[in-house]
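**Q** coords please:
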Amino acid sequence: MTDPRPRQVLAAIPAYRPGRPALDESHKLSSNENPFPPLPGVVERAAAGLARMNRYPDPGVTALGEALAERHGLSTDHFAFGTGSVSVLFGLLDAWCGPGDEVVYPWRSFEAYPIAVDLPGATSVRVPLTADHRHDLPAMADAITERTKVVLVCTPNNPTGPVVTEAEFEEFMARVPTTVLVVVDEAYVEFVRDPDALAGAAALARHANVVVLRTFSKAYGLAGLRIGYSMAHPAITEAIRKALPPFGVTDIAQAAALASLEAQAELEERVEAVVAERTRVFDALREQGWDVPSSHANFVWLPLGERSAEFAEHAHPISVRPFPGGVRVTIGTPEINDAFLARAAAFRR
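**A** Sure, this is the predicted structure:
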């Protein structure tokens, strides 16, 4: 008699292992979290939801869907919700892909992409970034075959930071078959300041095969409540919804997201503060001699190659995120950013 065995694909998927703990939350520059507390009114609205935790949440995410529909000039049947935009991506790939299908995406990019592709049995087609750490969209178009079901475009790219421009994307879409779904992952869109950057909502209006992913985890500071969404044409949205678990988004998360949307002025003020700090950190790193790519997210990328793990150890008690090829550092408070810059300068020496 043999033991119960999971699917073989799980053997190739790494288990999550947290990195070395930071001294405290302010020293944690490894997870792209917002350094600010929740926006005004969010805690109160979320706390009110605790009193009815004996009830299931609204499965349709009705109030939040109506608010987002009004904001984007769409109908509510354009939106699907999940526990973070990554959950929606997993559902989308479950709905579209199976064994023999291919998913094209840039690499290195969001680390969840390979896992989300592997679980339904699809095949990853990883297209290397350019020398300046950007999407190589012509090469991604070349990689599309008759087996391609989905293409993932991450802008700004996590973990390197550059954006895809609108002109680049339109040239790319001219080569993509209309039967291929193109997912524009905009987890960090609020931090973008490049006037030429692609706007996912505008791309959705032009192309019926585009899906846009957004999250409340980053700029809105709701990482601990896990809520994100997709925008797509209704037929696509219906398929995504079918692949997502019912009652996935708690009423507490829904209330917090709605309150966050209503605090737009305070949100913009905080985002501008992060962008200003990002610019300051970027300029300081360049002055130290680092070859840092231009970032439009809430982090910077140090292309350290094989010395990435060494730098992460050197940065302690500040926690940064090493990858094969580089280190991603979240923009934190000015004081912690100064401490990181001092360690970066010492490492250069």
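
**Q** from here on, contacts and neighbour counts on C-alpha atoms
**A** Noted.

**Q** those helices in the stretch 201-349 of the chain, which residues are they?
**A** Counting by DSSP state H, counting those that start in this stretch, the stretch 201-349 of the chain forms helices over residues 234-243, 251-262, 264-288, 308-315, 334-348, given from the N-terminal end onward.

**Q** who are the neighbours in contact with Glu306?
**A** Shown here is Glu306, whose contacts under the criterion C-alpha atoms under 8 Å, 6 or more residues apart in numbering are 324-326.

**Q** one more: Trp290?
**A** Contact criterion C-alpha under 8 Å, 6+ apart gives Leu302 as the residues in contact with Trp290.

**Q** which residues are in contact with stretch 177-194?
**A** By C-alpha under 8 Å, 6+ apart, the list of residues contacting stretch 177-194 from outside reads 85, 148-156, 163, 200, 208-215, 218-219, 271-272, 274-275, 296-298.

**Q** from those, keep the buried residues only.
**A** Neighbour-count burial (16 or more other C-alpha atoms under 10 Å) applied to the contacts of stretch 177-194 gives 85, 148-156, 163, 200, 208-215, 218-219, 271, 274-275, 296-298.

**Q** can you give the contact residues for stretch 113-133?
**A** Residues lying outside stretch 113-133 but in contact with it, judged by C-alpha under 8 Å, 6+ apart, are 9-10, 13, 89-90, 93-94, 97-108, 135-136, 139-140, 143, 160, 162, 293.

**Q** one more: stretch 342-349?
**A** By C-alpha under 8 Å, 6+ apart, the residues outside stretch 342-349 that reach it are 285, 288-289, 311, 314-315.

**Q** for it, list every residue counted as buried.
**A** By neighbour count, and taking 16+ other C-alpha under 10 Å as the criterion, the buried residues in stretch 342-349 are 343-344.

**Q** how far does that stretch sit from the chain's center?
**A** Its chain's C-alpha centre lies 29 Å from the corresponding centre of stretch 342-349 when counted by C-alpha atoms, centre = their mean, to the nearest Å.

**Q** now the strands for the stretch 51-200 of the chain?
**A** Taking DSSP state E, counting those that start in this stretch, the strands of the stretch 51-200 of the chain run over residues 79-82, 102-107, 123-128, 148-154, 181-185.

**Q** now show me the structure for the sequence below, then we'll compare the two:
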Amino acid sequence: MSIAEPAPGVIAPRPAVAALPSYAAGKPPKAAEGLTPFKLSSNENPLGPVPAAAEAAAAVQSLHRYPNPAGEALRTELAGHFEVPYEDIVTGTGSLGALTQIISTFAGTGEDGTADEVIYAWRSFEAYPIVVRTAGAKDVPVPVTAEGRHDLEAMLAVITERTRVILLCTPNNPTGPALTHTEVTEFLTKVPGEVVVVVDEAYLEFVRSPDPVDGLALYRQFPNVAVLRTFSKAHGLAGLRVGYSIAQQSITQHLRKTAVPFGVSAVAEAAAVASLRHLDQVHARVEELVGERQKVTQALAEAGWRIPETQANFVWLPLGTESLDFAQAAGVQALAVRPFAGEGVRVSIGEPEANDRFIALCRTYSGPAGVA
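**A** Predicted coordinates for the structure are as follows:
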């Protein structure tokens, strides 16, 4: 893609930035008479954080002081919880912040001026190409299968001497399917050891498959694996932006150089630590959402919809050209959903009333692209 030269006197970004797609966050719902509006567009946890986490955040009295430079308290808690070395954990502003550190560290433009390559499935998390291109690297998207799953064989086939990082999003956002531990293990045995493989597990708590990916086991077995996790989804702390990566020290020793100092606020750190100490309550909330997910997917199947098997806290409607039309129909029902023009619509699992209204819409929607 060619970028026109800026006119004299016009302040312009560098060409790589000018060519970037814009990240499109989920929009809030619009009011509709007689209906409670619900936001089903951002994969947020509608049940919120556990009480102890909210209380810990509210109790922070050191707002005039800088937080721990590298999330030391949270890393200590995580190290004890997962039984991993403290040095293997690097915190970030959500899993996206942790991913940005990895890409900035290992992929960019080489000394010869050639861009490094980062492989990922597509469609997947829409921030991937933005982060990769911002770093000066070249993204190599590999189409997902008709079922919305990673095509691991196709991803292996595009590895070159310029490949520096591979991203695996499991469950995949926005399509929903999860990889299996068996297939990822086999995949990793075929990836060159100098290529960093990121296992993005932002939604792992929602997985109920018979062979779920065990990111921690993979990181222990393969020195080139980095695991991404977040407190935004299951823990209900999306507004505080706290996540982390776990990798062996051959990786983390370099990540700490690109990590933003004081990136995790004192409020976020306190809430995350408290949430970890009340995981039984976190899991109870997740189980409630998984139950709602099952209700939604069963109702859609009974209504004739063909959708990918989701292991996350959302469903994917492969509506193609009908995507924007469906989103508009949802908006009339005071439901905000996330359309991807020409591809599909991602709908988060929300409050029971929101899910019931979404099911009712699906039962009556006449768009031919998503209904059997």
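
**Q** ok, back up a step: make a markdown table out of the helices of the stretch 201-349 of the first structure and add distance to Asp194 of the first structure.
**A** Putting those into a markdown table (distance: least, C-alpha to C-alpha, whole Å) gives the following:
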| stretch | distance to Asp194 of the first structure |
| --- | --- |
| helix 234-243 | 29 |
| helix 251-262 | 23 |
| helix 264-288 | 12 |
| helix 308-315 | 28 |
| helix 334-348 | 23 |
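
**Q** so Glu309 of the second structure is in contact with Pro174, correct?
**A** No - judged on C-alpha atoms under 8 Å, Glu309 of the second structure makes no contact with Pro174 at a distance of 11.6 Å.

**Q** which of those two has more neighbours?
**A** More crowded of Glu309 of the second structure and Pro174, by other C-alpha atoms under 10 Å: Pro174, with 27 against 16.

**Q** what does that one align to in the first structure?
**A** Using TM-score structural alignment, the equivalent of Pro174 of the second structure in the first structure is Pro159.

**Q** can I get the buried part of the contacts of stretch 342-349 of the first structure as one PyMOL selection?
**A** Buried members of those can be picked out in PyMOL with the line below, counting by 16+ other C-alpha under 10 Å:
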select buried, resi 285+311+315
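
**Q** for Asp58 of the first structure, state which of the contacts of stretch 342-349 of the first structure is nearest.
**A** When the contacts of stretch 342-349 of the first structure are compared for distance to Asp58 of the first structure, the smallest value, 43.8 Å, is given by Ala315; criterion: C-alpha to C-alpha.

**Q** who are the neighbours in contact with that closest one?
**A** Here Ala315 of the first structure is in contact with 340, 343-344 (criterion: C-alpha under 8 Å, 6+ apart).

**Q** if we go to the second structure, which of those are intact?
**A** Checking the contacts of Ala315 of the first structure against the second structure (both residues aligned by TM-score structural alignment, their matches' C-alpha atoms under 8 Å), the contacts still present are 340, 343.

**Q** redo the contacts of Ala315 of the first structure as JSON lines? Include distance to Glu70 of the first structure.
**A** Putting the contacts of Ala315 of the first structure into JSON lines (distance: C-alpha to C-alpha, whole Å) gives the following:
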{"residue": "Phe340", "distance to Glu70 of the first structure": "41"}
{"residue": "Arg343", "distance to Glu70 of the first structure": "46"}
{"residue": "Ala344", "distance to Glu70 of the first structure": "45"}
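
**Q** please work out how many residues are found near Gly100 of the first structure.
**A** Other residues within reach of Gly100 of the first structure by the criterion other C-alpha under 10 Å amount to 11.

**Q** what does the one 3 residues further on give?
**A** Close neighbours of Val103 of the first structure, defined as other C-alpha under 10 Å, add up to 29.

**Q** which one in the second structure is aligned with it?
**A** In the second structure, Val103 of the first structure lines up with Val118, judged by TM-score structural alignment.

**Q** repeat that for Pro177 of the first structure.
**A** By TM-score structural alignment, Pro177 of the first structure lines up with Pro192 in the second structure.

**Q** distance of its match from Arg164 of the second structure?
**A** Computed as C-alpha to C-alpha, to the nearest Å, the Pro192 of the second structure to Arg164 of the second structure distance reads 10 Å.

**Q** and if you look at Asp116 of the second structure?
**A** Separation of Asp116 of the second structure from Arg164 of the second structure (C-alpha to C-alpha): 6 Å.

**Q** okay, and the common contacts of the two?
**A** Shared contacts of Asp116 of the second structure and Arg164, defined by C-alpha under 8 Å, 6+ apart, comprise Ala107.

**Q** and the residue nearest the centre of the second structure?
**A** Among the residues of the second structure, the one closest to the centroid is Ala202, at 5.0 Å (C-alpha atoms, centre = their mean).

**Q** count of residues packed around the counterpart of Ala146 of the second structure in the first structure?
**A** Matched by TM-score structural alignment, Ala146 of the second structure corresponds to Ala131 in the first structure. Close neighbours of Ala131 of the first structure, defined as other C-alpha under 10 Å, add up to 8.

**Q** so how far is Val125 of the first structure from Ala131 of the first structure?
**A** According to C-alpha to C-alpha, Ala131 of the first structure stands 19 Å off from Val125 of the first structure.

**Q** what of Asp291 of the first structure?
**A** With C-alpha to C-alpha as the criterion, Asp291 of the first structure and Val125 of the first structure are 28 Å apart.

**Q** those two: who's more crowded?
**A** A count of neighbours by other C-alpha under 10 Å puts Val125 above the other of Asp291 of the first structure and Val125, at 19 against 15.

**Q** what lies in contact with stretch 229-242 of the second structure?
**A** Applying C-alpha under 8 Å, 6+ apart, the contact partners of stretch 229-242 of the second structure are 43-50, 91-95, 200-203, 205-206, 243-245, 264-265, 267-269, 271-272, 275, 282-283, 285-286.

**Q** and that stretch, which stretch of the first structure?
**A** The counterpart of stretch 229-242 of the second structure in the first structure, counting by TM-score structural alignment, spans residues 214-227.

**Q** and that stretch, what's buried?
**A** Neighbour counts over stretch 214-227 of the first structure (16+ other C-alpha under 10 Å) mark 214-223, 225-227 as buried.
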